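Q: Got a predicted model here, sequence first, then my questions.
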Amino acid sequence: MGEKRVYLNPLSARTPLNRALAPFFPRYRSLLQLEAYPEHLRGPLRNIVMSTDSKILFLRNLKCACTSVSQLLYYYSEGAFYQRSIHRATRGVYLARYHWEKIEPVYTAHSGFLFTLTRDPEARAWSGFTNFFVDDKNIARHNHTRPMRDHGYDPARGDSYNFDVFLDYVAHTLEIDPLQTSAHFRPQVYNIAYGDIDYDYIGKVETLSADLRTIFARAGADGFPPEDLLEQRFNRSEAPRAPLTPAQQRRVREIFARDYEAFGYA
């Protein structure tokens, strides 16, 4: 397996290019500001979304209703959904990738309500696989195309075969470094820095509507979101979820054992 390529995310953003662009672009400035934190916190903190009234902070756990909940936070401020990619929004919400200087005081003082979401590892693994390699929709998919081929990916052999390849690829990347493994693929305990970040609430995608009512009520926005907004979903996969084989189920449990233990999935 050692000769097969994997794509690894860089651990540091302190590159000459980022330093040169930081004075002119908030994205690069935020990256450098986050370098003050330990490596295992930089990725999670970069995924915080904050409401414009600074009352609610949502830490995006990738492939766990991130787009839908971020859109709700935008609606909370603007009274409408964002018409383009919410993860690039420059108004209506504060994204840590652009506005860490606004989010950091709220985060460090714990003056806003901080929450995140988790998801059943089987469903999340399948979602990551289909988003990148079946629907072919993720903006970062090109980083993983050749490495997945090295591991045996072949569109002609069908989704079940290629999901096995995907699990091999994820396991291989995790063996090298979990922190450099794509946040779309790695265990959720890394994505939310479980045990190192003090959350007010950790909800579940499986109980999303009920959890969102609790979250907004506890954050001081009782009554939001209204019923019709609770059912809105964004960025859903177009591929139906195939039943996993017993061998695939066992493999998912092995790779994501820490998620099963930390978040109580059976």
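A: Good, I have the coordinates.

Q: Could you use CA atoms for every contact and neighbour count after this?
A: OK.

Q: what's around residue 198, how many residues?
A: The number of residues packed near residue 198 is 12, by other CA atoms under 10 Å.

Q: nearest spatial neighbour of it, skipping sequence neighbours?
A: Spatial nearest neighbour of residue 198, chain neighbours left out: residue 114 (8.0 Å); criterion: CA to CA, 6 or more residues apart in numbering.

Q: For the one you found, pull up the helix or strand it's in.
A: Using DSSP states H and E, residue 114 maps to strand 113-118.

Q: Which strands and helices lie in contact with that strand?
A: If contacts are counted by 3 or more CA pairs under 8 Å, 6 or more residues apart in numbering; DSSP states H and E, strand 113-118 sits against strand 56-59, strand 201-204.

Q: just to revisit the earlier point, tell me, how many residues neighbour the residue nearest to residue 198?
A: Burial of residue 114 is recorded as 24 neighbouring residues (other CA under 10 Å).

Q: Contact partners for it?
A: Counting by CA atoms under 8 Å, 6 or more residues apart in numbering, residue 114 touches 56-59, 198-201.

Q: this is the comparison structure:
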Amino acid sequence: MAFPGIWMTESESVLYRVVPKCACSTIGQIMYYSDHGQFYDGDIHDAETGLHKWAFEHSQDVISRNVYDRGSYAFTCVRNPYTRILSSFFDKICGIQRNGKRYRGNLVPMLTYEYGIDVGGHDGREPFDQIRSFRRFLLFARDTIRWRRPMDPDIHWSAMSGHVGTFVVNGGTYDRIIWTEKFNDGMSDVLKEIATPHAVDLSQIPRFNESEGHGPKRAHPVEDYFDDLSMHLVYEIFKQDFELFRYDFHNPANRLPIGEIDLDEVHAKLG
């Protein structure tokens, strides 16, 4: 079986399913630090040594063994669907990426032409109607997820349950799912369950937000971006995310979960 998106420490202390836009850079750096006593110098997504990743052929056997034997503590991290899709818009659609170019080449010109989305000029620095453009982006995101047109859904705005579920479908079992909104509490609980070569003091860990600064700042409160139609679209796209991970669909202003995640339910519904 394949386990896409899985990272594991070289000490095999902990195994993590990456979910884009859900603190994955910070989690990866914590895992790296817990083995090596220092952070990776650069974007942890680019690291080719110091972590096992399913993308590396030499890591696949050891990851598979740990999944099936449950030799490593397995967890993932999720985020409020409203703030996650907003973050994807400002980072991937409005922002200039680390390579100095737009995300996925001709994606933004296509969105401008077919959906009338404005992104603040060629460098994203010009003022534009963020709410209007975001709501049009939501239509595009729904089209990619519902009908896979005009392209397949991107990992940054496809449902979290889809990412989380690949691990379950292929035979994995989660020991914990934590919330981005309660990150220190959740990550602290994970660290209590594992033995690491180097101790991790979460109070001293910076937030490695690799997308920060890519795009314009959000000019309005989260709830202002979501009218009744936008909320309907978000629910159509992320219904299972709201239900499994206990987020409040009815109130975009409430980013916090409203209940506890039931791991048995997650495994049953995603497996």
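A: That came through fine. Small disclaimer: the values here were computed from a predicted structure and weren't measured.

Q: hang on, the earlier thing: which residues of structure 2 does the strand holding residue 114 of structure 1 align to?
A: Using TM-score structural alignment, strand 113-118 of structure 1 lines up with residues 73-78 of structure 2.

Q: how far apart are that stretch and its match in structure 1?
A: In the superposition against structure 1, stretch 73-78 of structure 2 averages 0.5 Å from its aligned positions (mean CA distance after the TM-score superposition for structure 1).

Q: Quick check: closest non-adjacent residue to the alignment partner in structure 2 of residue 51 of structure 1.
A: The pairwise alignment with structure 2 assigns residue 51 of structure 1 to residue 9, based on TM-score structural alignment. With sequence-adjacent residues excluded and distances taken as CA to CA, 6+ apart, residue 9 of structure 2 is closest to residue 51, at 5.2 Å.

Q: The one you found maps to what in structure 1?
A: So residue 51 of structure 2 corresponds to residue 93, using TM-score structural alignment.

Q: Also residue 30 of structure 2?
A: Residue correspondence to structure 1 (TM-score structural alignment): residue 30 of structure 2 is matched to residue 72.

Q: which is the next helix or strand following whatever helix or strand its match lives in?
A: Here residue 72 of structure 1 sits within helix 66-78, counting by DSSP H and E. As assigned by DSSP H and E, the chain's next helix or strand after helix 66-78 of structure 1 is strand 93-95.

Q: Check the mean deviation of that following strand from structure 2.
A: Its matched residues in structure 2 lie on average 1.2 Å from strand 93-95 of structure 1 after superposition (mean CA distance after the TM-score superposition for structure 1).

Q: Structure 2: matching residues for the one helix or strand residue 17 of structure 1 maps to?
A: For residue 17 of structure 1, the host element (DSSP H and E) is helix 16-21. The aligned range for helix 16-21 of structure 1 in structure 2 is empty, by TM-score structural alignment.

Q: if we can go back for a sec, and the residue nearest to residue 9 of structure 2, how many neighbours?
A: 23.

Q: which ones are touching residue 152 of structure 2?
A: By CA under 8 Å, 6+ apart, the contact list for residue 152 of structure 2 reads 144-145.

Q: Kindly apply the preceding question to residue 142 of structure 1 instead.
A: Applying CA under 8 Å, 6+ apart to residue 142 of structure 1 gives no contacts.

Q: which residue lines up with it in structure 2?
A: Counting by TM-score structural alignment, residue 142 of structure 1 corresponds to residue 105 in structure 2.

Q: Isn't residue 230 of structure 2 up against residue 136?
A: No. Checked against CA atoms under 8 Å, the pair residue 230 of structure 2 and residue 136 is beyond contact range at 9.3 Å.

Q: Excluding chain neighbours, what is closest to residue 11 of structure 2?
A: residue 35 (6.6 Å).

Q: Check the secondary structure at the most centrally placed residue in structure 1 for me.
A: Residue closest to the average C-alpha location in structure 1 (CA atoms, centre = their mean): residue 62, at 1.6 Å. Applying DSSP: H, G, I helix; E, B strand; the rest coil to residue 62 of structure 1 yields a three-state assignment of coil.

Q: That one -> structure 2?
A: Alignment note (TM-score structural alignment): residue 62 of structure 1 maps to residue 20 of structure 2.

Q: Next up, the contacts around its match.
A: The contact partners of residue 20 of structure 2, by CA under 8 Å, 6+ apart, come to 155-156.

Q: Quick check: the counterpart of residue 229 of structure 1 in structure 2 vs residue 80 of structure 2, distance?
A: Mapped onto structure 2 by TM-score structural alignment, residue 229 of structure 1 lines up with residue 204. Distance from residue 204 of structure 2 to residue 80 of structure 2, counting by CA to CA, to the nearest Å: 25 Å.

Q: Who has more neighbours out of those two?
A: Neighbours per residue (other CA under 10 Å) separate residue 204 of structure 2 from residue 80, with residue 80 holding more: 24 against 7.

Q: just to revisit the earlier point, what sits against the match of residue 229 of structure 1?
A: Taking CA under 8 Å, 6+ apart, one finds nothing in contact with residue 204 of structure 2.

Q: Please report how far it lies from residue 198 of structure 2.
A: Residue 204 of structure 2 sits 14 Å away from residue 198 of structure 2, going by CA to CA.

Q: How about residue 28 of structure 2?
A: The gap separating residue 28 of structure 2 from residue 198 of structure 2 is 15 Å, by CA to CA.

Q: in the helix holding residue 17 of structure 1, what's buried?
A: For helix 16-21 of structure 1, the neighbour count (16 or more other CA atoms under 10 Å) marks residue 18 as buried.

Q: same check, this time on stretch 101-117 of structure 1
A: By 16+ other CA under 10 Å, the buried positions in stretch 101-117 of structure 1 come out as 103-104, 106-107, 112-117.

Q: Over to stretch 115-130 of structure 1?
A: 115-122, 124-130.

Q: Among the residues you listed, which pair sits farthest apart?
A: Spanning the widest gap among these are 115 and 130, at 26.2 Å by CA to CA.

Q: which residue packs closest to residue 155 of structure 2, ignoring adjacent ones?
A: Of all residues not flanking residue 155 of structure 2 in the chain, residue 20 sits nearest, at 6.6 Å (CA to CA, 6+ apart).
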